[in-house]
Every structure is written in structure tokens, then in C-alpha cells.
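# dropping a prediction and its sequence here:
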Amino acid sequence: MRVLIADEHDIVRRGVRAILENSDHHEICGEAADSNAVIEITKSEHPDAVILDFFQQSTEDVDIINRIIDTCPNTGIVVLTNLLESELMRDALQAGARAYLLKSDAVDHVLLALDAVDCGKTYFSAKISTLLIERWAIDEMRHPPLTRRERQVIRLIAEACSIKDIARQLELSAKTIEAHKASAMRKLNTKNVAGLIRYAIRRKLVTL
């Protein structure tokens, strides 16, 4: 497995390199100290995985994940960072990261994450898993669960179907479809269709 190490701190890159050099399954194909270097090396080396920290230390820098995947769609992203923020994790995972680790995690987590990504799976350390579960629980408590029919209506709306089209497909009246739509919007605390579409994408009710 060919791996690119991307972190602005030389000491971190050396530490990750030392971990990988003790493994028989991983080959280091490059190191990058900034986002431009990440993209240049990704274009030339086509790594199987990128171990990445956020150079700008903000949600805006999650865009680097999109750029890597646009360049090499099959490259797995392993985030290795000090940032334990649920919003940043959410954005990174939505952008396509396959694993999320903290630099305070045990060394073994890096190798386990790479092995998982190599098998097409995701990987999170215990701290990250706990935070993601807590975040999910908070979201579920904040928003009452949608009914099966409400999810159907949201999916069809996200697929650009009109109310009349949805009514015809589900063999219901347009008034009933409007009622399901209004109920879903109320539960999700959104005031427009864009909010329903975001929900459909986040919950993978539709594919892009």
C-alpha cells in the first residue's frame, strides 16, 4: 500500500514515517508540508492512501479532501489531527475521509486505519467513535424520527419530483404529500426544500 504523509510539522511526518517503515505492508511515496504539495504529489504518485492533517486548522481546509479525491478518486483519506471537533469531523467524513484519528491515539491505530481503508472500510479510534455516537444521539433527540412515508417523500423531492409526481408514484393525494412534506420540515427544523435535500444526501437517501 503506497502512502503519502501530509502534515505541516516535520516531527509529525518523521514519526508517521517511522511507524510505516516498520511495516512490511506500506510504502511511503511522498511527504507534503502544505496543501499544494499534497495535490502535486497525489497527481504524480497516485497514492493508495493519504495520512492528512488540516493545514489551516479550520473547516475551510476540509476542501483539501475534495481536491485529493477529485485528483485520485480511489485514494483513501486518513485524517490524523489534534482537532476533536464534531463539526470538523462531520465535514471531513462528508467530504470523503475514510478514517479519523487523533495524534494522541496509540501508534497501532495508524496501521489499523490504513488496513481498514485498504479493504474499503472506515476506521475511527475509540475517542472518535464515542464522539460520533454522542453526536448522533444528540441529533436524534433534537429531531423526532421521520416516518417511512416522510422519508419516501423527502427522497423523491431530492430526486426533483414535483408534488404531483410524488402523489402519483405513491398513489396518494397531493394534499397528503404536502402534509408529509410539512411534517418532515417541522421535525427537521428546516423552512425550505434545500434543508430536506441536505438531509436526503446526508442520510444517503439519494446518490449524487
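Received it, and whenever you're ready, just let me know what you need. Numbering: from 1, shown residues only.

# from now on I want contacts and neighbour counts done on CA atoms only, so please keep to that.
Noted.

# all strands of the chain, in order?
For the chain, applying DSSP state E gives strands covering 2-6, 27-32, 49-52, 76-81, 99-102, 123-124.

# now the nearest residue in space to Thr176 that is not next to it in sequence: how far from His180?
Nearest residue to Thr176, sequence neighbours excluded (CA to CA, 6 or more residues apart in numbering): Ala167, at 8.0 Å. Distance, Ala167 to His180, using CA to CA, to the nearest Å: 11 Å.

# the residue nearest to Thr176 and Thr130, how far apart?
41 Å.

# more neighbours: these two, which one.
Ala167 (18 against 12; other CA atoms under 10 Å).

# pretty sure that one sits against Ala174.
Yes: between Ala167 and Ala174 there is a contact at 5.3 Å, judged by CA atoms under 8 Å.

# circling back: how far away is the residue nearest to Thr176 from Ile201?
Counting by CA to CA - Ala167 and Ile201 are separated by 22 Å.

# please, where are all the helices along this protein?
Along the chain, counting by DSSP state H, helices occupy 10-21, 35-45, 63-71, 86-95, 108-118, 126-142, 148-158, 163-170, 174-188, 193-202.

# before we go on, here's another structure to hold up against the first:
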Amino acid sequence: MSVRVLLVDDQILMRSGLRKLLEIEDGIDIVADVGSGPAALEVVPVCRPDVALVDARMPGMDGIELITRLTADYPAVASIVLTTFDEDEYLFGALKAGARGFLLKDASPEDLVAAIHRAAAGATVLSDQVAGRVVAQLRGETPVQPVLSSREVEVARLVGAGASNREIAAELYITEGTVKNHVSSTLRKLGLRDRTQLALRIANGDL
């Protein structure tokens, strides 16, 4: 029997890409793709997914709020966060809300497909990067160094080169809003106040 999957992401290109990627996989059936939390709650009773792939950051209702609602109202749906942002607030917020998994969008197609099947079977699935942080949190350990995603590193280095958000967006083929999110995430992870401090850190070879 195929795993019925619901895609929830406010970026239409991401939803389209995920649909095309997963539709060719045996054992996976994409039953719907929507761009918001409220839309997801509307279609769940109709399409009856086994797994919901949910973006963490969405306008209006974010992924954590959506997963909280899904866990309460549709506990049979296994939610997996699939996001660019791996901040602790999203990771631990999602797990506390009832998510069965947390993956970054740079995960390989094979890992994503395997995660869907494992979550549908009742397992908890975490990328290696975030699993280590969960273990450290449980042990009361403080990570030695915050982990930046590959995209955050790219954005940070362009900030260090003096590029504006618009220039970075054009260079990396992403939106200015996404650039701002990456910059904010990087500053928060590194404990920096502003772009100037980030640029100085990069100039010192600390990234």
C-alpha cells in the first residue's frame, strides 16, 4: 500500500519540485499540496494523508502551529518538518508539538523517501545534523559551535564581501526575504548583533 503524502509549503516552486520528485517513487502517493496551514487543515479530512511534509516558516500559521493542530485533531497523520531553518526553536518546538521527523531541505532524495516510509510506520526520523543537537540537549550539553547550513554559509560569505540582500538574492537565485531570514538565523546562531559584526567575523576567517 502506498504512503499518502500531503505537501505543505508556501513556496510554490518548492511544492512543485517536491511533487515531481516524490511522484516517481514507488510506494508514495501525493494526495494534495497546499501553501498554508489553514489550507492543510481544510484538505486533511478529504485527502486523508498518512504523512504531512510541513515547512517550518509560513505566513499566518507556521509549521509548529499546524503540527500542533494536526497532532490534536488528526493524530494518525505523521508530520515531518522539511525546512531550510534548523534553529532550536523550530526543532524542539516541532518535536514538542508532535512531529515525527525533522529534516533539512538539503537532504538527499533517498533520505527524504526513507524518512516518509519510516514516519508512516511510526518511527521518529531526524537528520544527522539535528539528531546530535537533540542528544546534546537531553544530556544537558552545550554544543561547542553552532552549526550553520550550507546556504547560511554562502549568504554569510556574500555579506562579508559587502553584497546587499538584493545582490545576494540574485547571486543565489533566492528571494530577498529568504536572504533576510538566512542572515537573521546566522546572526542568532553566532550571537552577533548585526551584519557588520558578521562581516568582521568573516574577514577574520572565523567562518
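The structure has been received and is ready for your questions. Note that the structure is predicted; figures quoted are calculated from it, not measured.

# in CSV: the strands of the first structure, plus mean neighbour count and distance to Val117 of the first structure.
Converted to CSV, the strands of the first structure look like this (neighbours: other CA atoms under 10 Å; distance: least, CA to CA, whole Å):
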stretch, mean neighbour count, distance to Val117 of the first structure
strand 2-6, 24, 11
strand 27-32, 19, 15
strand 49-52, 26, 8
strand 76-81, 25, 6
strand 99-102, 25, 7
strand 123-124, 20, 7
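
# make TSV out of those strands and add distance to Val12 of the first structure.
Shown next, in TSV, are the strands of the first structure (distance: least, CA to CA, whole Å):
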stretch	distance to Val12 of the first structure
strand 2-6	9
strand 27-32	11
strand 49-52	11
strand 76-81	10
strand 99-102	12
strand 123-124	19
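
# how about these, which one is nearest Ser58 of the first structure?
strand 76-81 (11.5 Å; CA to CA).

# mean per-residue distance, the closest one to the second structure?
Strand 76-81 of the first structure, aligned to the second structure and superposed, deviates on average by 0.4 Å (mean CA distance after the TM-score superposition for the first structure).

# alignment lookup: Val51 of the second structure to the first structure.
Under the alignment defined by TM-score structural alignment, Val51 of the second structure is paired with Ala49 of the first structure.

# which residues touch the residue nearest to that match when sequence neighbours are not counted?
Closest residue to Ala49 of the first structure apart from its sequence neighbours, by CA to CA, 6+ apart: Gly76 at 4.5 Å. By CA atoms under 8 Å, 6 or more residues apart in numbering, the contact list for Gly76 of the first structure reads Asp48, Ala49, Val50, Ala97, Arg98, Val117, Asp118.

# of these - the most surrounded one?
Greatest neighbour count in those, by other CA under 10 Å, goes to Val50: 29 neighbours.

# roughly how far apart are the residue most central in space within the second structure and Ser150 of the second structure?
Against the mean C-alpha coordinate of the second structure, by CA atoms, centre = their mean, the closest residue is Thr83 at 1.1 Å. Note on Thr83 of the second structure: its distance to Ser150 of the second structure, by CA to CA, is 13 Å.
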